[in-house]
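Colleague: no FASTA, just this:
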């Protein structure tokens, strides 16, 4: 059955995408089933996207552009749609993250979002985002596109060792996530270091934080709490946190030794012979 739910195109980027998809499909004289056949998906999926019930993927958008000859309209629009699925309080940070030339982050609880596998991210988000899980997941995966740019940002990550041992999503998910971290070993623009449990007190005890540097804009500090994020360009805060981050890097093991530690935990804790 064709879904004819009306949309307000101004309500959100997702609603605008759906309304435009319907308008251009109908203008091409195609029903949902016919368009679905052209782009290798079901009529139901086309209908769900047209009614803003499902978030389109980048691949779907590229196929729609080719099918309806829209000159890349949906491919350009889908980035905005996916970013809009992030929590409203996080969207401004995500926009700044996408513009950054250098990203430095300390993570005490979980792997940094840019380096998460899809299944690890799904497990993290499923704790409290069950109603919007797929939309939130799509937004998080979209953030990672900046790592595939021709000139990606330099990303320096310090992970608390506890992150490696915190089993999120089960053994297979954790093993794949640690493999993902190891995949960056030979990437010159990504540096991953582990802060050992043995260091005791350290400058990151107050929680995770990020520092962003830009080519032409002031540095930015970001941290978040339960349901809100805090950003500032205050020079005193930037100076203090930059010094703190430098100390964290000095206290962490080297990138090479960190890779060896990650590989060891991956095998001993999440490998086939690991004891439950």
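Modeller: Nice, I can see it. Predicted model, so just to flag it, every value in this text is computed and none were measured.
Colleague: from here on, contacts and neighbour counts on C-alpha atoms
Modeller: OK.
Colleague: Identify the residues contacting residue 92.
Modeller: For residue 92, the contact set (C-alpha atoms under 8 Å, 6 or more residues apart in numbering) is empty.
Colleague: after the helix or strand where it lies, next one along is what?
Modeller: Element membership for residue 92, per DSSP states H and E: helix 88-99. The helix or strand immediately downstream of helix 88-99 is strand 102-107, counting by DSSP H and E.
Colleague: so that next one versus helix 88-99, what angle?
Modeller: Relative orientation of strand 102-107 versus helix 88-99 (axes from the mean of the first three to the mean of the last three C-alpha atoms, to 10 degrees): 130 degrees.
Colleague: Next, count neighbours for residue 260.
Modeller: 13 (other C-alpha atoms under 10 Å).
Colleague: Next one for the comparison:
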């Protein structure tokens, strides 16, 4: 294990978290094992986090803050750590997404990230890269917490029917994912529509995209891509994408009919096997 004194707190949010954890632990005059006993983990795990070799979880951070009486110090740093786990090119979008009052999403082939289960997220994020998969999944799931806020954004999702049939993560993961979509059936702020195969040619054929709206700032359009997406506040592009989204919502199944289709696919295609 590297010498913890060599850790540069300014090198990254993860390094800063580790150095703060060590500072707080030493101020409390606790060894690694003693603190581990208080938060129900091993001293070795705490040592790995203090040396920035392992990314802490939200639950770990909450327990540490409570055990050390830090008044949420580490939780505030942890939010920066989670943001740093996102790809650099995606962070500006994620920061704007967290501030938006309305989020409109069209996904042609997959379930939107804000609605993914851990199993589904793990399968999608792990297709081409397994490195830091646990941390990247955690960062994606952390983005979803905006939907649990006291005043969440309005989130409207139009999803291509292909996303219901494409078996990502296996039958069990897909059944769990579709059940999760159905859990929003009576949600006041989340609306889900499915673009059925029978719709034929529709306004979303050029590709997936998102529109973010804010209380005071200009609207933002984010276009999906294989690598870095494209984000713009150009009024003409925003106007064109907004019109395209209106056509998508008009062509998709109603929220009620979409839920019925999701339930039908879940039972017909991903029924639990004896």
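Modeller: Arrived safely. Just so you know, these numbers come straight off a predicted model, no measurement behind them.
Colleague: Tell me the residues of the second structure aligned with the helix holding residue 92 of the first structure.
Modeller: Under TM-score structural alignment, helix 88-99 of the first structure corresponds to residues 88-99 of the second structure.
Colleague: buried sites along the matching stretch?
Modeller: Buried residues in stretch 88-99 of the second structure, counted by 16 or more other C-alpha atoms under 10 Å: 93, 97, 98.
Colleague: hmm, back to that, how big is the offset of the helix holding residue 92 of the first structure relative to the second structure?
Modeller: The superposed helix 88-99 of the first structure is, by mean C-alpha distance after the TM-score superposition for the first structure, a mean 0.4 Å from where its aligned residues fall in the second structure.
Colleague: so how far is the helix or strand hosting residue 175 of the first structure off the chain centroid?
Modeller: Applying DSSP H and E as the criterion places residue 175 of the first structure in helix 171-182. A distance of 16 Å separates the centroid of the chain from that of helix 171-182 of the first structure, by C-alpha atoms, centre = their mean, to the nearest Å.
Colleague: Which is the succeeding secondary structure element to it?
Modeller: The first helix or strand that comes after helix 171-182 of the first structure along the chain, using DSSP H and E, is strand 190-195.
Colleague: Give me the residues contacting the next helix or strand after that following strand.
Modeller: Once the chain leaves strand 190-195 of the first structure, the next helix or strand it forms, by DSSP H and E, is strand 209-213. Identification of contacts with strand 209-213 of the first structure by C-alpha under 8 Å, 6+ apart yields 97, 100-107, 219-224, 238, 241-242.
Colleague: Please produce a PyMOL select command covering the buried subset of those.
Modeller: One line in PyMOL is enough to select the buried ones among these; burial here means 16+ other C-alpha under 10 Å:
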select buried, resi 97+100+101+102+103+104+105+106+107+219+220+221+222+223+238+241+242
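Colleague: Let me know the helix or strand that the spatially most central residue of the first structure is in.
Modeller: With distances taken as C-alpha atoms, centre = their mean, residue 140 lies nearest the centre of the first structure, 3.0 Å away. Per DSSP H and E: residue 140 of the first structure is located in helix 133-143.
Colleague: Same question for residue 21 of the second structure.
Modeller: Element membership of residue 21 of the second structure [criterion: DSSP H and E] is helix 13-27.
Colleague: average distance between that helix and the first structure?
Modeller: Here the mean offset of helix 13-27 of the second structure against the first structure after fitting is 1.0 Å, by mean C-alpha distance after the TM-score superposition for the first structure.
Colleague: Run through the neighbouring helices and strands of that helix.
Modeller: Secondary-structure packing of helix 13-27 of the second structure (3 or more C-alpha pairs under 8 Å, 6 or more residues apart in numbering; DSSP states H and E): helix 43-50, helix 73-84.
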